[in-house]
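Colleague: Using only what follows, build the 3D model:
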Amino acid sequence: MENRMKRLRQIFAFLSGLLIFFMLLGICFAAHDEEKKPVFDVIRINAAITPPVADYILQSLDAAGKAGADGLIILLDTPGGLDLAMRDIVKGILGARIPVIVYVSPSGARAASAGMIITIAAHVAAMAPGTNIGAAHPVGIGIGGGSDKVMMEKVENDAVAYAVSIARQKGRNVEWVEKAVRKSESIPADEARQTRVVDWVAGDLNALLEMMNDQEVQIQGGVKIIKTKGGILRDRKMNLRQKVLTTLSDPNIAYILLLVGLAGLYFEFAHPGVILPGVIGGISLIMSFFALQTLPVNYAGIALILFGLILFIAEIKVISHGLLSLGGVISLFLGSLLLFDSPEPALRVALKVMIPALIITSSFFIFIVSLVIKAQVRKKHTGIDELIDAEGIALTDIHESGKTFIRGEYWDSWSEHPIEKGEKVRVERVEGMKIKVTKK
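Modeller: Alright, predicted model coming up:
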């Protein structure tokens, strides 16, 4: 009986140990499965393609690779942007060691111009319903002429060759891509899917993950099968520097900062010693120059704006009955139109921003000019009366002639009685550009 009980205890201990073993094994497998869940970094681009945006995308791609992410998802909505910034992004995508998924979303978004090239360069290209892609024709700037036509043809052929080579490498519709560049064709999401411009049309990000599960893509270094089941989405946001640069790279912001900077410095020049307008103007001007380095700036535009400022300053010194001020307004307007040398509307100052800004700035300049001129005229008419009985100091010995310093100004002076240098004097009368003084 005792042996039987001992055997039962042994069997119970064995079964308990076996049960604990399988429980621990299950926990380990569950933890292992949890660790193996695919992770995708997600970034959002809702702006023109500029150097700060390119920097954000490339840094995110590098960080995602180093963090062991299974891919980088770019939620894209852009009107286009700078060619050089776009090419930097495409180089980064083509050389990536993890899949890059470009998803044109949300509904109503677009991947136009540079955005189209970035989309077709992705390992997986997708669009949300109600979005469109295309309109990638390069637009030249100039005033007709044979040389302009030849240059435009060169630019167009270069853009076509670049886009077609990417489309061919990614197995996309080469014929349509060429039309998008040459003829600015643009198509909606469903048609883009049917014509093999993009891989998927998905209502949301979760639907896209399901669609591209087990999709095979060619990345740098070999073929990769994308696994998305149970995928974890990890937002990767812009850092403070990238946010500031992206905000400043808006041409409207850069333009307003430039005008505020010039207005502040002009006010300080017209009224020395106020300080605050000069400080604000200096900071705004530096910020605008910082922003302008990320944008396609036309230096003729900057020169015209600065020339306009010079004309307003000249109006203070030379009374032209408003002609110099009129020239300043015209110069500011022309400079504003020429400031950004880009065919992309997103990289130019919007007229609804430019016109009010010009009216306010020009009115401010003219107002300051009028104040200065009024002060000069008032001083001219009332200065003689105000100078009588004013007190000052003899800068030299005075008899037949000498120098005095009165009310912050240097005067040629004379006196009927000798006055020694350093003595206090009083103005008796003004005779043209000379004053008669007496010892106080």
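Colleague: CA atoms for contacts and neighbours, from now on please.
Modeller: Fine.
Colleague: ok, then the element right after the host helix or strand of residue 149?
Modeller: Using DSSP states H and E, residue 149 sits within helix 146-169. Using DSSP H and E, the helix or strand that directly follows helix 146-169 along the chain is helix 174-182.
Colleague: list the helices and strands that following helix packs on?
Modeller: For helix 174-182, the packing partners by 3 or more C-alpha pairs under 8 Å, 6 or more residues apart in numbering; DSSP states H and E come out as strand 132-134, helix 146-169.
Colleague: Show me which residues of that helix are buried.
Modeller: 174, 176, 177, 178, 179, 180, 181, 182 (16 or more other C-alpha atoms under 10 Å).
Colleague: wait, isn't the third one in contact with residue 167?
Modeller: The reference is to residue 177. Yes. Judged on C-alpha atoms under 8 Å, residue 177 makes contact with residue 167 at a distance of 7.1 Å.
Colleague: Can you list the buried residues in stretch 329-341?
Modeller: Those buried within stretch 329-341 under the rule 16+ other C-alpha under 10 Å are 329-341.
Colleague: And the furthest pair within those?
Modeller: Spanning the widest gap among the buried residues of stretch 329-341 are 329 and 341, at 20.9 Å by C-alpha to C-alpha.
Colleague: Here is a second sequence; please produce its structure as well for comparison:
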Amino acid sequence: MQIIKAALVAAIGVVALALGPLGSAAEENGRLALIVTIDGAIGPASASYVKEALTTAAARRAEVVILKMNTPGGLNSSMREIIADVLGSSVPVVGYVAPSGAHAASAGTYILYATHIAAMAPGTNIGAATPVQIGGPLPGLPGGAPEKDGKEKKDEPKDAMTAKVTNDAVAFIRSLAELRNRNADWAEKAVREAATLSANGALQEKVIDLVARDPAELLRQIDGRVVEVAGGKTQRLATKNLVVEAVDPGWISQFLAVITDPNVAFILLMVGIYGLIFEFVSPGAVAPGVVGTICLLIGLYALNLLPINYAGLGLMLVGIALLAVEAFSPTVVVGLGGVVAFVLGALMLLRVEAPGYRLSWSVIAVVAAMFAGFVLVVLGALRRARNSPSRIGAQAMRGLPAEVLDWNETEGHVFTNGERWQARGADAFRPGERVEVANIVDLTLVVRRPDRPTAREVNADD
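Modeller: Below is the predicted model of the structure:
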């Protein structure tokens, strides 16, 4: 063991020596810029990734963190986690919508407003920050921006919940805009009216600080700028000739990225239920129970991270229970009710259909069909198998044909089912005669002639 430890230490030392000059050059006086890339919907995995990256940046004394984004939006809870980490970061965070063709919509707009410096690449856009719970812009809520003539908008909100969600989102993004000295009025417009802007338009409206074609140009442009980091400390950026390094997500973030996909979480939940059903109907199989338990727990953990509707989850479980009842007591009506409850529950499972976080219709249909087929066919076959005559033991032997090998008065030997058996009977038989097994008592067959119904007398010997 000591030899192995010594070898590992030596190997690490060689790697450190090989990378020493680059590492020291990058980290000396914070001469390092880390790039964190969010490409896709914002969710628990993105929040975990950003948190890990900012912790790494602080530990390595990086000069800046470039948060490169191309996102349609995502979950409100994950967005707020990222914003909290950015606001609490001791390392300046530069929000950068790139590459060309990318966008920072919905949650991405809030995050860009929260960064210390906001930048966009040419050919990108920002906006459409209306909360997804609303499903569309709702201009004219009380407390909104006044019209050009100075009068307040007179339109009434559709309902109290819509007003609360909208006003909360407006207050949040305005607070971020005021913190970073950006255009708060346009930010409110992006929430209430789903307004959008191109990169140049955002620069003209003072929504962002600059437009840069690539990270190298971005670092040159922000050199010398003064930003305020966590704790109210000001920091002058020195970003020329920084060593740029991309931060890859850790295994936890990658794991979360997989399981928090609603379709993956849904499938894991179904695999878990299948596995437990197999284990219950075939006790001792072990593997289905182990795999099912693991998948079920992972699926439930993933659903816990997502905004699920517990009524939908309850409907799914009711549907599964009804299909199980249908398998053991066929009524058709119960089975149809189970399928309907399962599908409706799957559709209601996610409370908010944020971009990138909605169940696929095809996945729901396939899983529902497979589950219904499994329950109705497989469990139905198991029920019929349990109700069918026994295939082993005394019950299986009764009625089998046998050939007499030798016989002496009421005892002898017969051949049946590929084996030689000791036998007895009320009649005298000749070798080679065909008889029928009536019963088995203590490994001795009770035989009779096929045309004689002697069940009562042979059962009397039990």
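Colleague: Need the TM-score between these chains.
Modeller: The TM-score (TM-score structural alignment, normalised by the length of structure 1) is 0.75; 372 aligned residues with a C-alpha RMSD of 3.4 Å.
Colleague: Sort out for me which of the buried residues of stretch 329-341 of structure 1 are in helices.
Modeller: Per DSSP state H, helices hold the following members of the buried residues of stretch 329-341 of structure 1: 329, 330, 331, 332, 333, 334, 335, 336, 337, 338.
Colleague: quick one, what contacts the residue nearest to the last one when sequence neighbours are not counted?
Modeller: If I follow you right, that is residue 338 of structure 1. Take residue 338 of structure 1 and drop its neighbours on the chain: the residue closest to it by C-alpha to C-alpha, 6 or more residues apart in numbering is residue 301, 4.7 Å away. Under the criterion of C-alpha atoms under 8 Å, 6 or more residues apart in numbering, the neighbours of residue 301 of structure 1 are 334, 335, 336, 337, 338, 339, 340.
Colleague: The aligned partner of residue 265 of structure 2 in structure 1: neighbour count?
Modeller: Aligning on TM-score structural alignment places residue 265 of structure 2 opposite residue 254 in structure 1. Residue 254 of structure 1: 23 surrounding residues under other C-alpha atoms under 10 Å.
Colleague: quick revisit: winner for burial among the helices and strands packed on helix 174-182 of structure 1?
Modeller: Ranked by mean neighbour count, those are led by strand 132-134 with a mean of 28 (mean count of other C-alpha atoms under 10 Å).
Colleague: what's the matching range in structure 2 for it?
Modeller: Under the criterion TM-score structural alignment, strand 132-134 of structure 1 matches residues 125-127.
Colleague: what do you get for stretch 68-79 of structure 1?
Modeller: Taking TM-score structural alignment, stretch 68-79 of structure 1 hits residues 61-72 over in structure 2.
Colleague: in that stretch, what counts as buried?
Modeller: Neighbour-count burial for stretch 61-72 of structure 2 flags 61, 62, 63, 64, 65, 66, 67, 68, 69, 70, 71, 72 (criterion: 16+ other C-alpha under 10 Å).
Colleague: how far out from the middle of the chain is that stretch?
Modeller: With C-alpha atoms, centre = their mean, to the nearest Å as the basis, stretch 61-72 of structure 2 stands 25 Å off its chain's centre.
Colleague: Between the two ends of that stretch, what distance do you get?
Modeller: Distance across stretch 61-72 of structure 2, first residue to last, is 31 Å (C-alpha to C-alpha, to the nearest Å).
Colleague: that older thread, using JSON lines, lay out the helices and strands packed on helix 174-182 of structure 1 together with distance to residue 125 of structure 1.
Modeller: Formatted as JSON lines, these follow (distance: least, C-alpha to C-alpha, whole Å):
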{"stretch": "strand 132-134", "distance to residue 125 of structure 1": "11"}
{"stretch": "helix 146-169", "distance to residue 125 of structure 1": "11"}
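Colleague: just to revisit the earlier point, turn the contacts of residue 301 of structure 1 into JSON lines, including distance to residue 266 of structure 1.
Modeller: JSON lines is the format used below for those (distance: C-alpha to C-alpha, whole Å):
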{"residue": "334", "distance to residue 266 of structure 1": "20"}
{"residue": "335", "distance to residue 266 of structure 1": "17"}
{"residue": "336", "distance to residue 266 of structure 1": "18"}
{"residue": "337", "distance to residue 266 of structure 1": "22"}
{"residue": "338", "distance to residue 266 of structure 1": "22"}
{"residue": "339", "distance to residue 266 of structure 1": "20"}
{"residue": "340", "distance to residue 266 of structure 1": "23"}
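Colleague: Alright, that wraps it up for me.
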